[in-house]
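Participant: Could you look at this predicted model? Sequence included:
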Amino acid sequence: MRSRLFPITDDHIHFDPVNGRGIDAAKDFLHAGGTHIFLVSKPSWSLGITPASGTDYAQVFDETLRIAGLIRETGLVVFPVLGIHPAEISRLTERMPLADAAGVMKGGLECAAGYVRDGRAVALKSGRPHYEVSSEVLAASNDVLFHALGLAAGYRCALQIHAESGPCADIVDMARVAGMTVERVVKHYGSPETPLHPSLVARHEAVPVLARERRPFTMESDFMDENSRPGAVTGPKSVPRITKKLLESGVINEEDCWRIHGETIEKVYGVRITL
């Protein structure tokens, strides 16, 4: 049942009524005790969209907002996060030169920033490939990421980063040059050693440790909601289930729950978490 004592927030999750379970999966999160989600836009290709310009990504963002509206009808609080998946650069360069691909991605981020400006989204998403690429592609990807950091700084919103495993410490200097507050740069699928804000997959072994140390972090499932990959990365119930397991075992208390799922979320994203 839904908790009435404290929030349970999934910091990075996808729901897809076309290619996945959609609202039924969202209801699983709700019935397991979840209260708030950050609904992250999916890559363009997963929605059958082939962008040729930055404005083409509006189709992705509008679909994300449509899904957010459906999920809100279940009683969940939904915060949309919009942006460009870093793997888009590999898809785009199959059809255009690298410089043009980077330009399209930057335009897509500017399009997403317009939704933040209008209050229809709360944060942006960017990053760089988490797989091996050429030095030229990596440089172009970092240029796109730097553009995203500048947009997030300008619109005073958080930025979720999808990147390689590890601390990604070099992004700290990039953020500072861009004028972006480092504490609002979220390392999606993060790890404790990152100097950015760590969003840990719920099953991460460091969750109890960071909770005891009262270190700022958030929890995510990174549920992809694709019928071809059921349960990837973890299921929609994982954040509420693991939070409640930690609470029942005495590893955390209700104050910790409010800090992880409420206060820290508010500081990073600039939103209000209420029940």
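Facilitator: Okay, I see it. Since the model is a prediction, treat every value here as computed from it, not as a measurement. Numbering: from 1, shown residues only.
Participant: Only C-alpha atoms from now on, for both contacts and neighbour counts.
Facilitator: Will do.
Participant: what sits against the residue lying closest to H31 once chain neighbours are set aside?
Facilitator: Leaving aside its sequence neighbours, H31 sits nearest to M1 (C-alpha to C-alpha, 6 or more residues apart in numbering; 5.1 Å). For M1, the contacting residues are L30, H31, A32, G33, by C-alpha atoms under 8 Å, 6 or more residues apart in numbering.
Participant: Mind putting these into JSON lines with distance to I23?
Facilitator: Shown next, in JSON lines, are the contacts of M1 (distance: C-alpha to C-alpha, whole Å):
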{"residue": "L30", "distance to I23": "10"}
{"residue": "H31", "distance to I23": "12"}
{"residue": "A32", "distance to I23": "14"}
{"residue": "G33", "distance to I23": "16"}
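Participant: Structure two is appended below for comparative analysis:
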Amino acid sequence: MKLSGIPITDDHIHIDPVNGRGIEAAKDFRRSGGTHIFLVSKPSWSFGITPSSGEDYRGVFDATLRVADMVRETGLVVFPVLGVHPAEMSRLAERMSLDAAAGVMMAGLDLAARYVEEGEAVALKSGRPHYEVAPEVLSVSNAVLFHALELGAACGCAVQLHAESGPCADVVEMAGRAGIPVERVVKHFATPDTPLTPSLIARHEDIPALARAGRRFTMESDYMDENDRPGAVIGPKSVPRFTRRYLEGGLITEEDAWRIHADTPSRTYGVDIVLPSRNSAPF
């Protein structure tokens, strides 16, 4: 089955021309039927940046936007998502107090929000450590996460969360206090039990059942594009390939595919997802 009549969107992917395959990975996604990506900024250390202030994240964000422009030349539609990886807390806390580290991360998010306001990005990235940390680290990380939700509310944009495995149900209350609609809070690498908008790894075994039930969710590869971890988390071809597999096996319908790849991300992020010309950038 060809995917030429259906948009195929990867909701969380990294493309790294310095540490990974770069544009070749983006071409793999497109050749496999992919059309749209949400290009998520990588941690500061991926760029050799050691931040001491929010302004230091400008190098991370500008580099991400340059990659977005390069990827667009392949014919893909690219929606940048900018923010501060929650694991930055652990690294910053090696050089400063927890409160100071939180201040740097919040200032970095403030900067990311300005990129959203200027139309250079469509969403923010934040979260909290996905690994076990001391209670005081979790507390200050939640403060950073709440700040990101407040910025999302102020900007009218979605917020992608990188957090622990599981529902993250407490974020519903946080979103309510921050004033952001909970459906605009996306749980990256989600499990189906989350009350947030789930972005599910493309190989997730529950995708067919959730689609049949009419559940709103997106699909992602979380491809890291790092040469020392090739194919992690899953490769750039994965979202189109699994979508094709589900369709060919009768596990999802074309209507399901449109809801997953076009309708839900359009509603969540406030973007238009339409089919680009497949002849726009031959290679």
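Facilitator: Nice, I can see it. Not measured: the values here are computed from a predicted model.
Participant: Work out the TM-score between the chains.
Facilitator: TM-score for the superposed chains, counting by TM-score structural alignment, normalised by the length of the first structure: 0.99, backed by 275 aligned residues with a C-alpha RMSD of 0.9 Å.
Participant: Out of the contacts of M1 of the first structure, which end up buried?
Facilitator: The neighbour-count test (16 or more other C-alpha atoms under 10 Å) marks L30, A32, G33 as buried among the contacts of M1 of the first structure.
Participant: that older thread, what's the distance between the residue nearest to H31 of the first structure and C157 of the first structure?
Facilitator: 32 Å (C-alpha to C-alpha, to the nearest Å).
Participant: same check, this time on D100 of the first structure
Facilitator: 27 Å.
Participant: what about those two, which has more around it?
Facilitator: Higher neighbour count among D100 of the first structure and C157: C157, with 25 against 16, using other C-alpha atoms under 10 Å.
Participant: State the number of residues packed around P7 of the second structure.
Facilitator: Using other C-alpha under 10 Å, P7 of the second structure is surrounded by 22 other residues.
Participant: One more: G262 of the first structure?
Facilitator: Neighbour tally, G262 of the first structure, other C-alpha under 10 Å: 22.
Participant: Tell me who's in contact with it.
Facilitator: G262 of the first structure neighbours (C-alpha under 8 Å, 6+ apart): P7, I8, T9, R272, I273, T274.
Participant: hmm, try it at 7 Å
Facilitator: Taking C-alpha atoms under 7 Å, 6 or more residues apart in numbering as the contact definition, G262 of the first structure lies against P7, I273.
Participant: how near is it to C168 of the first structure?
Facilitator: 26 Å.
Participant: Equivalent analysis for V78 of the first structure, please.
Facilitator: 28 Å.
Participant: And those two? Which one has more around it.
Facilitator: Neighbours were counted for V78 of the first structure and for C168 using other C-alpha under 10 Å; V78 has more, 22 against 17.
Participant: did I read that right, the more buried one in a helix?
Facilitator: No - in this structure, V78 of the first structure is strand, not part of a helix, as judged by DSSP: H, G, I helix; E, B strand; the rest coil.
Participant: do you know how far it is from L65 of the first structure?
Facilitator: 10 Å.
Participant: All the helices of the second structure, residue numbers only.
Facilitator: 23-31, 58-72, 88-92, 98-117, 135-155, 170-178, 207-212, 238-248, 254-258, 264-269 (DSSP state H).
Participant: mind putting those helices in TSV, distance to R229 of the second structure included?
Facilitator: Formatted as TSV, those follow (distance: least, C-alpha to C-alpha, whole Å):
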stretch	distance to R229 of the second structure
helix 23-31	14
helix 58-72	20
helix 88-92	20
helix 98-117	26
helix 135-155	27
helix 170-178	31
helix 207-212	26
helix 238-248	16
helix 254-258	30
helix 264-269	28
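Participant: With respect to T191 of the second structure, which of those lies nearest?
Facilitator: Comparison of the helices of the second structure against T191 of the second structure by C-alpha to C-alpha identifies helix 207-212 as nearest, at 10.4 Å.
Participant: Mind listing what's buried along the closest one?
Facilitator: For helix 207-212 of the second structure, by 16+ other C-alpha under 10 Å, it's I207, P208, A211.
Participant: Could you do stretch 159-175 of the second structure as well?
Facilitator: Those would be V159, Q160, L161, H162, A163, E164, P167, C168, V171, V172, M174, A175, for stretch 159-175 of the second structure by 16+ other C-alpha under 10 Å.
Participant: Tell me which residue of the first structure lines up with the last one.
Facilitator: A175 of the second structure maps onto A175 of the first structure when the alignment is built from TM-score structural alignment.
Participant: I figured its match was touching L149, is that so?
Facilitator: Yes - contact between A175 of the first structure and L149 holds when scored by C-alpha atoms under 7 Å: they sit 6.1 Å apart.
Participant: list residues touching both of these two?
Facilitator: By C-alpha under 7 Å, 6+ apart, no residue touches both A175 of the first structure and L149.
Participant: picking that back up, which pair in the buried residues of stretch 159-175 of the second structure spans the largest distance?
Facilitator: E164 and A175 (17.1 Å).
Participant: Run through the residues that contact the match of A175 of the second structure.
Facilitator: L149, T181, V182.
Participant: Check the gap between A100 of the second structure and A134 of the second structure for me.
Facilitator: 17 Å.
Participant: err, A143 of the second structure, not the other one
Facilitator: Taking C-alpha to C-alpha, one finds A143 of the second structure at 15 Å from A134 of the second structure.
Participant: Just want to know which of those two has more residues nearby.
Facilitator: A143 (19 against 7).
Participant: Setting the sequence-adjacent residues aside, check what's closest to that one.
Facilitator: A102 (7.8 Å).
Participant: Assess the claim that the one you found and V144 are in contact.
Facilitator: Yes - if you go by C-alpha under 7 Å, A102 of the second structure and V144 touch, sitting 6.2 Å apart.
Participant: Other residues contacting stretch 58-69 of the second structure?
Facilitator: S41, S44, F47, V78, P80, L82.
Participant: Mind doing that once more with 6 Å?
Facilitator: S41 (C-alpha atoms under 6 Å, 6 or more residues apart in numbering).
Participant: Then stretch 182-191 of the first structure?
Facilitator: In contact with stretch 182-191 of the first structure (C-alpha under 6 Å, 6+ apart) are residues A158, L159, Q160, I161, H162, L196, H197, P198, S199, L200, V201, V268.
Participant: Please narrow those to those residing in strands.
Facilitator: A158, L159, Q160, I161, H162, H197, P198, S199, L200, V201 (DSSP state E).
Participant: from these, which is closest to P51 of the first structure?
Facilitator: H162 (19.9 Å).
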